[in-house]
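> Pasting a predicted model and its sequence here:
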Amino acid sequence: MKALHFHPAHCLKILFLFAIVFGQAHYSLGQQVQGPLSEKDSIFFSQPYPYILPIMGQKAHGAKVKLPFPMGIMINNLVGTQALSLSEMSLGFGRFSDPNPPNMIDLSEVIRFEDINAQTSTHNLRLDAWILPFLNVYGIVGQTKKADINVNLLEPIPLDVTTQVSGTYVGYGLMTAGAIGRLFVSLDMNQSFNYNPRLDDPAKITIFGLRTGPIFRFPKKPEMNITVWGGSMYSSFNGETSGNIPTLELAPNAPAKIDELKGNLDTWFNGLSPADKLKYALIYNRLGEGLDNLGESIEDSYIQYSFNKSINNPWNMLIGAQWQINYRWQIRTEAQILGDRTAGLFSLNYRFGIKGKNWFSN
């Protein structure tokens, strides 16, 4: 497989992006509209709506619509894999003691590697509130516990790289949802931002998700239900990325590793046709000089990189289920399948409300 892709130094950034995509992809589920009214519900509706949210909650309460508790805390854990693509690659070799940025080398025409597949494990905390009976807003903070990417770089420097990284991210989202009988529908959008010292700018991920499915209720346990759903998700992120990686992280056993890289570079160049040698001589010479620069000052040197990133197939399918134990506690699981991404999610959700006069109830 040929593609315009990347150098091992870039895998840390790509993997963290992947982790965020997975961490964000599951936050929407339909509003948990309840079933037939119990005696406890009848008493509840005979009194004023007790919570400040959602706005106009008293109107829904007056129509005997059983709203979920307006606020929630959710803990999510997710593992999965993602296929990734890079293009328009550039590298530079610099030193931390030199304030001037390095001259970049455009490698888009010569870099070739096998398919990139990233694996990650992440957890996050989500806080949400129903602002309107049909509109939910939420914020998230998460941490990538373990993120691995395996890269087999073929040209110009044959190299197998496995990299592990962890870090944190924050984000926000909006969801609109409702139910008709036993069928719920939800549509959401969320964005997250990863701040990492290796990156010049934060990584921004945008997710759109659509879910729908039936709600199965238990006549003898009105607070309990089981919901199953299917849906689809679209993922995108800011395409241009730049950052740097210290030489000691790329080649911890330098200078022997740098000598090996220089030998691999020579092997690649010597295997080119005479025409390609003329075409890529400048790239070969500049890469060689850059590797020499790394070897001369291993602790002070770094590789600067920039590239455009993308997911070849940004759409994937969703299937999931939730067990509502009662109005306060829910357990859910979801799988992301097809497309370039597979993942599994497990979540625990606790819901509550702040009592007071309902906002805009008049």
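Cool, got the structure.

> going forward, measure contacts between C-alpha atoms and count neighbours the same way
OK.

> Next, please give the residue ranges for the strands of the protein.
Counting by DSSP state E, the chain has these strands, from start to end: 71-95, 105-106, 112-113, 116-132, 135-155, 159-180, 183-194, 203-218, 221-237, 240-246, 301-310, 315-324, 329-337, 341-352.

> and the comparison structure, right after this:
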Amino acid sequence: MNVSQGINVNSIALTGLPSFVKDLNIKTEGGYQESEVLTLKADVWVLPFLNFYAIGGKLNGYSETTIKSASGKLFGLPIDIDNIDAPFRLDLDGYTYGAGTVIAGGYESFFALVDASYTKTNLTVIDGEIDSIVVSPRIGWDFSRNTDWPLRAWVGAQYQNIEQTLSGNVKDLPLGSLGDLALLDDARFTVNQSLANNWNSLVGAQYEFTPNWVLISELGFGQRKSFFITLDARF
């Protein structure tokens, strides 16, 4: 699965600065995140309308914003620096695991379902974790009931609530000219960021090669853009 979306950087806190630097406040503008996730999922229908699953996988990506200004006190004197325009990019690499459920129903060729999941990603390149709650309602049509097409298609929406707390060494970041400041050599950052938009639209389809092998693909569009493809083996 590939996802591209806007983010909000709620705060950037710095520690390990020299004692003569006080009350440093950093302001950013804009934010963007892109990630790719490869997962393996095992699921079971415990009832005709109720499914439970466990999921695990590997995440790769990055988030980026722009530092626009900084203010604080240097040797007790107020400082205010504007027009910095320094990139603040965090590489995201880690392992994802979680669980979810699907509630489904239908009438003749019409069907509807809601997929809800919780996942956690433990990062490896930098310190931190990503907690995700995803809820996706969908409605669709089963063409295989009245035609020779082994096809189901649907539209829907996806809600994501993702909180990210990330930390690391400032000197490891691509900060442009700011990276030349010796006072940042021992500094560490802690960033809290969230999604700029929680909802986006979905359209997808499922093609059944055999009752045991199914290809599924889905496209997300709007403020969040996504694409996934999966091969299901059922028994």
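Cool, the structure landed. Computed from a predicted structure; not experimentally measured.

> if we can go back for a sec, can you tell me which of the strands of the first structure comes nearest to residue 262 of the first structure?
strand 159-180 (11.5 Å; Cα to Cα).

> average distance between that closest one and the second structure?
For strand 159-180 of the first structure, the mean deviation from the second structure after alignment is 1.8 Å (mean Cα distance after the TM-score superposition for the first structure).

> what comes up buried for that strand?
Neighbour-count burial for strand 159-180 of the first structure, counted by 16 or more other Cα atoms under 10 Å, picks out 159, 163-179.

> now it, how far from the chain's geometric center?
With Cα atoms, centre = their mean, to the nearest Å as the basis, strand 159-180 of the first structure stands 3 Å off its chain's centre.

> Likewise for stretch 81-94 of the second structure?
18 Å.

> separation between residue 145 of the second structure and residue 202 of the second structure?
23 Å (Cα to Cα, to the nearest Å).

> and the gap between residue 40 of the first structure and residue 215 of the first structure?
Using Cα to Cα, we find residue 40 of the first structure at a distance of 21 Å from residue 215 of the first structure.

> and what of residue 145 of the first structure?
Here the criterion is Cα to Cα. By it, residue 145 of the first structure lies 34 Å from residue 215 of the first structure.

> And those two? Which one has more around it.
Taking neighbours as other Cα atoms under 10 Å, residue 145 of the first structure and residue 215 compare with residue 215 leading, 24 against 16.

> how about whatever residue of the second structure lines up with that one, what does it touch?
Under the alignment (TM-score structural alignment), residue 215 of the first structure maps onto residue 142 of the second structure. By Cα atoms under 8 Å, 6 or more residues apart in numbering, the contact set of residue 142 of the second structure is 109-111, 151-153.

> Pull out the buried residues from those.
111, 151-153.

> quick one: the residue lying closest to residue 101 of the second structure once chain neighbours are set aside from residue 181 of the second structure, how far?
Distances taken as Cα to Cα, 6 or more residues apart in numbering put residue 52 closest to residue 101 of the second structure, at 4.4 Å, once the chain neighbours are dropped. According to Cα to Cα, residue 52 of the second structure stands 52 Å off from residue 181 of the second structure.

> okay, these two: which has more neighbours?
A direct count of neighbours by other Cα under 10 Å for residue 52 of the second structure and residue 181 places residue 52 higher, at 18 against 9.

> Now check the first structure for the residue matching that one.
Per TM-score structural alignment, residue 52 of the second structure is aligned with residue 137.

> Now do the contacts for its match.
Applying Cα under 8 Å, 6+ apart to residue 137 of the first structure gives the contacts 128-131, 172-175.

> Also residue 287 of the first structure?
Counted by Cα under 8 Å, 6+ apart, residue 287 of the first structure has contacts residue 105.

> Aligned to it, what sits in the second structure?
Aligned partner of residue 287 of the first structure by TM-score structural alignment: none.

> picking up where we left off before, columns distance to residue 252 of the first structure on top of the strands of the first structure, output as JSON lines?
Formatted as JSON lines, those follow (distance: least, Cα to Cα, whole Å):
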{"stretch": "strand 71-95", "distance to residue 252 of the first structure": "17"}
{"stretch": "strand 105-106", "distance to residue 252 of the first structure": "23"}
{"stretch": "strand 112-113", "distance to residue 252 of the first structure": "22"}
{"stretch": "strand 116-132", "distance to residue 252 of the first structure": "22"}
{"stretch": "strand 135-155", "distance to residue 252 of the first structure": "17"}
{"stretch": "strand 159-180", "distance to residue 252 of the first structure": "12"}
{"stretch": "strand 183-194", "distance to residue 252 of the first structure": "26"}
{"stretch": "strand 203-218", "distance to residue 252 of the first structure": "26"}
{"stretch": "strand 221-237", "distance to residue 252 of the first structure": "31"}
{"stretch": "strand 240-246", "distance to residue 252 of the first structure": "10"}
{"stretch": "strand 301-310", "distance to residue 252 of the first structure": "12"}
{"stretch": "strand 315-324", "distance to residue 252 of the first structure": "38"}
{"stretch": "strand 329-337", "distance to residue 252 of the first structure": "36"}
{"stretch": "strand 341-352", "distance to residue 252 of the first structure": "32"}
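
> do you know which of those strands lies nearest residue 268 of the first structure?
Among those, strand 135-155 comes nearest to residue 268 of the first structure, with 6.8 Å by Cα to Cα.

> got the angle for the closest one vs strand 183-194?
60 degrees (axes from the mean of the first three to the mean of the last three Cα atoms, to 10 degrees).

> tell me how far strand 135-155 of the first structure is from the chain's mean position?
Counting by Cα atoms, centre = their mean, strand 135-155 of the first structure comes out at 5 Å from the chain centroid.

> go on, stretch 195-213 of the first structure?
The chain centre lies 5 Å from the centre of stretch 195-213 of the first structure; the measure is Cα atoms, centre = their mean.
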